[in-house]
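1. build the 3D model from these lines:
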Amino acid sequence: MSDLFDTGPRLGRTPLAAALRPETLDDIIGQPKLVKPGSILRRRIAANALGSLILYGPPGIGKTTIARAVGNMLGKEFRPLHATRDGVKELRKIADEARIRPLLIFVDEVHRFSATQADDLLSICEEGTADFVGATTGNPYHALPPALVSRSTILKLEPLSIEEMEKVVQRGVDHLAAQGIKVSLRPEQRRLIAGRSGGDARRALTTLESLAVGHDGAVTISDEMIAEAYEAAAINHDRSGDQHYDVVSAFVKSMRGSDPDATLYWLARLIHGGEDPRYIARRIMIHASEDVGLADNTALQTAVAAAQAVEKIGYPECQLILAHAALHVARAPKSGSVTRGIGAALGHVTSAPPAAVPLYLRDAHYKGAESLGHVGYKFPHDDPRGWVEQEYAPGVAQGAFYQSDARDAATFEKRADAFWEALTGHPQPRRRF
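-> Reported below is the predicted structural model:
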């Protein structure tokens, strides 16, 4: 995949994104931590000791641009490779060339390198034959060989803010004016283009260029022209990459945080991006128990019903069902006692010797069980209270695993605590905050 301001096919003219490619880090819009004075990237350039660098982030935010700017600042020839087009032969050829002249090798989509390509790249990095910059949209700690990660400096790039995107759009407007095309764009229209581009500068400039192209001398951008440019344009959403997991994470954390508006926003992002509704429903089911749990048992019922419904009803109607279930989880009182309890119990089971099942709790539904000593079980339903005091798990004290998260609200957990405390005379262990 190409990156910000990457040169497209030449048809007698230079695309606007390519024409505005920054030459140095000083010209970069955005990535302030990366390009600020004293940053690790600046220090490495100043020391002429770039080494191996991995630039990681979504499309259109400047990975290729930064790599080219670094090459310019180091005074080294920029040699781009693409993991899906250039094989071991090209990599070795460039490595041989690097031994006689200073080169900066740039590999786009480095996560697509084969094992053989990665091995050759590693040898170049270890020998210091050339400086290397790799670009990837995938998390390098997941997508790249650990040996390459350990030999590289990892720098994460963030999507541009809307204010930074407005600067990109204005830079495009100024460049077009210098070329004799005066674009009249109202501030709110500039902000709309900036916002609809989702932090992707190349996308913003491509949209601006499509609005301006074909006009002689001057063009006044109308709202209808912008609507046409964005007709059926989906929000960037990579269903297999980091963005997928980041948006899902924001969605479930908004439900956990009891923010219905944020829950609907991130749900809408997932729906608009074409996320599988069955996947969304599964996430809602999980968090109905993980975050609501005993505070409202009906949340899980709603989530399960939603999962069953989306199996029968596809988009667009199932968006209502998903919103219903997600809002139930978001609006319900919260309890983490289920998650903590099973986690603590599993931790104990995997680390401590197994406890023997008491004789009176062992199976007694067969002839001869009594002769084996499987007697003494007290049947709770024979007691008018529906409860008798007896030990069920030797060595497991009350509150060892389950600790109530009951708060002031009249939740199921709160009512259950009051019921059992009154019945047994024992206080219910609660989580200490």
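
2. use CA for all of it now, contacts and neighbours both
-> Will do.

3. the spatially most central residue of the chain and L264: what is the separation?
-> Most central residue of the chain, judged by C-alpha distance to the mean C-alpha position with C-alpha atoms, centre = their mean, is D246 at 1.8 Å. Look at D246 and L264: by C-alpha to C-alpha, to the nearest Å, they are 15 Å apart.

4. next: H426.
-> Using C-alpha to C-alpha, we find H426 at a distance of 42 Å from L264.

5. and those two? Which one has more around it.
-> Of the pair H426 and L264, L264 is the one with more neighbours under other C-alpha atoms under 10 Å, namely 20 against 10.

6. ok but the more buried one is inside a strand, no?
-> No: going by DSSP: H, G, I helix; E, B strand; the rest coil, the assignment for L264 is helix, not a strand.

7. what sits closest to it if chain neighbours are left out?
-> A323 (6.8 Å; C-alpha to C-alpha, 6 or more residues apart in numbering).

8. can you count the residues close to the one you found?
-> For A323, using other C-alpha under 10 Å, the count is 19.

9. in this structure it contacts L270, no?
-> No: contact criterion C-alpha atoms under 8 Å: A323 and L270 do not qualify, at 11.5 Å.

10. so the residue of the chain positioned farthest from its centre, which of the three states?
-> Ranked by distance from the centre of the chain (C-alpha atoms, centre = their mean), the top residue is S371, with 60.0 Å. Of the three states, S371 takes helix under three-state DSSP.

11. how near is the residue nearest to L264 to R269?
-> The value you get for A323 to R269, if C-alpha to C-alpha is used, is 12 Å.

12. same deal with G336?
-> For G336 relative to R269 (C-alpha to C-alpha), the value is 27 Å.

13. G425 too?
-> On the measure of C-alpha to C-alpha, G425 and R269 end up 50 Å apart.

14. now Y245
-> Taking C-alpha to C-alpha, one finds Y245 at 12 Å from R269.

15. those two: who's more crowded?
-> Higher neighbour count among Y245 and R269: R269, with 19 against 13, using other C-alpha under 10 Å.

16. can you tell me the element that one falls in?
-> Taking DSSP states H and E as the criterion, R269 maps to helix 260-272.

17. now show me the structure for the sequence below, then we'll compare the two:
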Amino acid sequence: MRPLADLIRPDTIEDVVGQKHILGEGKLLRRLAENGHIPNMIFYGPPGTGKTTVANIIANKTDKRLYKLNATNASISDIKDIIKELGSMFSAGGVLLYLDEIQNFNKKQQQSLLKFIENGEITLISSTTENPYFTIFGAILSRSSIFEFKKLEEEDILMGLKRGINILEEYTKKEITYDENALLYMARVANGDLRRGLNNLELAAYSGTDKVIRIDMDLAKECTQTSGFKYDKFGDNHYDTLSAFQKSIRGSDPDAAIHYLARLIKSGDLLSICRRLLVIASEDIGLAYPNGITIVNNCVEAAMKLGFPEARIPLAQAVILLASAPKSNSAMNAINKALRDIDTMDIGDVPLHLKDAHYKGASKLGRGVEYKYPHDYPCNYVKQEYLPEKLKNSIYYEPSNNKMENRFKEHLGNIKGKK
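-> Down below sits the predicted model:
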């Protein structure tokens, strides 16, 4: 018997589960599929979201000769075999090439298609689970329309599972009943991947020899084991998660921050978590809580020594501390402004009175002669110019409004107000 995920594959756009943002009534991809005018397209999104199904439906609406390749095991010779068919009686209407997992083709393999895409002899529909802007050759991108397929919602997967039950009953000649909550649980732990949900459903349907199969919560949990959480620490998802992680801490949301920490922990990428926490401690908390980086560094060192699974505990401590702490990016802004001036301005020389004077003859060159030692003055402060002449009116550090920096601001104001 064919796998359920293959048996259930729809033949029309109307029967495709989910993706209403591109396949709903009046949406662009649906209009293209219906009128048969097929441009070069890239389908981008997670597994089990309908990319291959939609490509097949579109291909069947054309008079082009259809070829299918999977870039994980195809080669240049496979492309050459297709090119040989161009212009023959077998491809009089042109060729439509469906190339799955195109990110696995290297630049040279992708370039081999360019000439034929440009002159229209080959229409390319490719799919990828990775961000095409990172993995696909720019010339292919510029000649293709990109459609993003999103993770399916629970209700979409639930609909697919119910359709799957009808098909299984027909093929197995068994009666399949179910608890609604059990089926909803299977939809939830599929984590947006209909194929995974159907595989679990198929497992449940063949789990017994009785003529009637009852899918209750116990059977649903037994067949699913764990959720379909996917994480590629070398892919686009990794950087999206790190971004959400830092933005949640910056936004003072400890619950969201802990959630994204859990995702990162599941990836097993301890180094990326630790590096990002140390950056956040200075970039987003900074001078509002100067001790934050010290505590975070200690938590990071403990995590590195412990390794997973115990490392999760000091990491969680660091995350909750940073998310709950007052925020300031004044230190980052200050150094960024200073670096920008160095890149874009004539910054001039170090003032003579600040130059190194710890060598014989320095005074004859005017080095350090007029320097005033602040500790010789009240409050350890004396007014003198420290910036180069060309930058003497520049202000880089602008205190944020928080308890610690307000104290700094008050202190600087007090000593600089004294003569």
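
18. what range in the second structure matches the helix or strand following the helix holding R269 of the first structure?
-> Note on helix 260-272 of the first structure: by DSSP H and E, the next helix or strand toward the C-terminus is helix 277-287. Aligned by TM-score structural alignment, helix 277-287 of the first structure falls on residues 270-280 of the second structure.

19. now the matching stretch on the first structure. Mean distance?
-> Taken over the aligned residues, the distance from stretch 270-280 of the second structure to the first structure averages 1.1 Å (mean C-alpha distance after the TM-score superposition for the first structure).

20. just to revisit the earlier point, any idea how far Y381 of the second structure is from the counterpart of the residue nearest to the centre of the first structure in the second structure?
-> Under the alignment (TM-score structural alignment), D246 of the first structure maps onto D240 of the second structure. Noted for D240 of the second structure: a distance of 47 Å to Y381 of the second structure, by C-alpha to C-alpha.

21. also L96 of the second structure?
-> From L96 of the second structure to Y381 of the second structure the distance is 77 Å (C-alpha to C-alpha).

22. those two: which is more packed in?
-> Just comparing L96 of the second structure and Y381: by other C-alpha under 10 Å the higher neighbour count belongs to L96, 25 against 17.

23. and the more buried one, which of the three is it?
-> Reduced to three states by three-state DSSP, L96 of the second structure is strand.

24. any idea what it aligns with in the first structure?
-> In the first structure, L96 of the second structure lands on L104 (TM-score structural alignment).

25. just the element for the closest residue to Y133 of the second structure other than its chain neighbours, please.
-> Take Y133 of the second structure and drop its neighbours on the chain: the residue closest to it by C-alpha to C-alpha, 6+ apart is L141, 7.6 Å away. According to DSSP H and E, L141 of the second structure maps onto helix 138-142.

26. show me the helices in the stretch 1-150 of the second structure, by range?
-> For the stretch 1-150 of the second structure, the helices defined by DSSP state H, counting those that start in this stretch occupy 4-7, 20-23, 28-35, 51-60, 76-85, 107-111, 114-118, 132-135, 138-142.

27. what does the first one correspond to over in the first structure?
-> Under the alignment (TM-score structural alignment), helix 4-7 of the second structure falls on residues 16-19 in the first structure.

28. what's the neighbour count on the aligned partner of A49 of the first structure in the second structure?
-> The equivalent of A49 of the first structure in the second structure is H37 (alignment by TM-score structural alignment). Residues lying near H37 of the second structure (other C-alpha under 10 Å) number 11.

29. go on, the one 4 residues further on?
-> M41 of the second structure has 21 neighbours, counted by other C-alpha under 10 Å.

30. hmm, it is touching S145, no?
-> Yes: using C-alpha under 8 Å, M41 of the second structure is in contact with S145, at 4.7 Å.

31. per the alignment, P358 of the first structure corresponds to what in the second structure?
-> Looks like P358 of the first structure aligns to P351 there (TM-score structural alignment).

32. residue contacts, the closest residue in space to its match that isn't next to it in sequence?
-> Counting by C-alpha to C-alpha, 6+ apart, P388 is the residue found nearest to P351 of the second structure once chain neighbours are left out, at 5.6 Å. Applying C-alpha atoms under 8 Å, 6 or more residues apart in numbering, we find P388 of the second structure in contact with 347-351.

33. got JSON lines for the residues you listed, with distance to D269 of the second structure, neighbour count and secondary structure too?
-> Listed next are the contacts of P388 of the second structure as JSON lines, based on distance: C-alpha to C-alpha, whole Å; neighbours: other C-alpha atoms under 10 Å; DSSP: H, G, I helix; E, B strand; the rest coil:
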{"residue": "I347", "distance to D269 of the second structure": "42", "neighbour count": "15", "secondary structure": "coil"}
{"residue": "G348", "distance to D269 of the second structure": "45", "neighbour count": "12", "secondary structure": "coil"}
{"residue": "D349", "distance to D269 of the second structure": "45", "neighbour count": "11", "secondary structure": "coil"}
{"residue": "V350", "distance to D269 of the second structure": "44", "neighbour count": "12", "secondary structure": "coil"}
{"residue": "P351", "distance to D269 of the second structure": "47", "neighbour count": "15", "secondary structure": "coil"}
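
34. just the element for L320 of the first structure, please.
-> With DSSP H and E as the test, L320 of the first structure turns up in helix 318-331.

35. with the second structure overlaid, how far apart is that helix on average?
-> Here the mean offset of helix 318-331 of the first structure against the second structure after fitting is 0.7 Å, by mean C-alpha distance after the TM-score superposition for the first structure.

36. superpose on the second structure and give me the mean offset of the helix or strand that comes right after that helix.
-> Elements were assigned by DSSP H and E; along the chain past helix 318-331 of the first structure, the next helix or strand is helix 337-351. Aligned to the second structure and superposed, helix 337-351 of the first structure gives a mean residue distance of 1.4 Å (mean C-alpha distance after the TM-score superposition for the first structure).

37. buried stuff in helix 337-351 of the first structure?
-> For helix 337-351 of the first structure, the neighbour count (16 or more other C-alpha atoms under 10 Å) marks 337-341 as buried.

38. over to stretch 78-97 of the first structure?
-> So for stretch 78-97 of the first structure, counting by 16+ other C-alpha under 10 Å, buried means 78, 80-83, 88, 91, 94-95.

39. roughly how far does the counterpart of A323 of the first structure in the second structure sit from N333 of the second structure?
-> Counting by TM-score structural alignment, A323 of the first structure corresponds to A316 in the second structure. When distance is defined by C-alpha to C-alpha, A316 of the second structure is 28 Å away from N333 of the second structure.

40. list the buried ones in stretch 278-292 of the first structure?
-> Neighbour-count burial for stretch 278-292 of the first structure [16+ other C-alpha under 10 Å]: 278, 280-281, 283-292.

41. cool, and stretch 214-229 of the second structure?
-> By 16+ other C-alpha under 10 Å, the buried positions in stretch 214-229 of the second structure come out as 214-217, 219-221, 223-224, 227.
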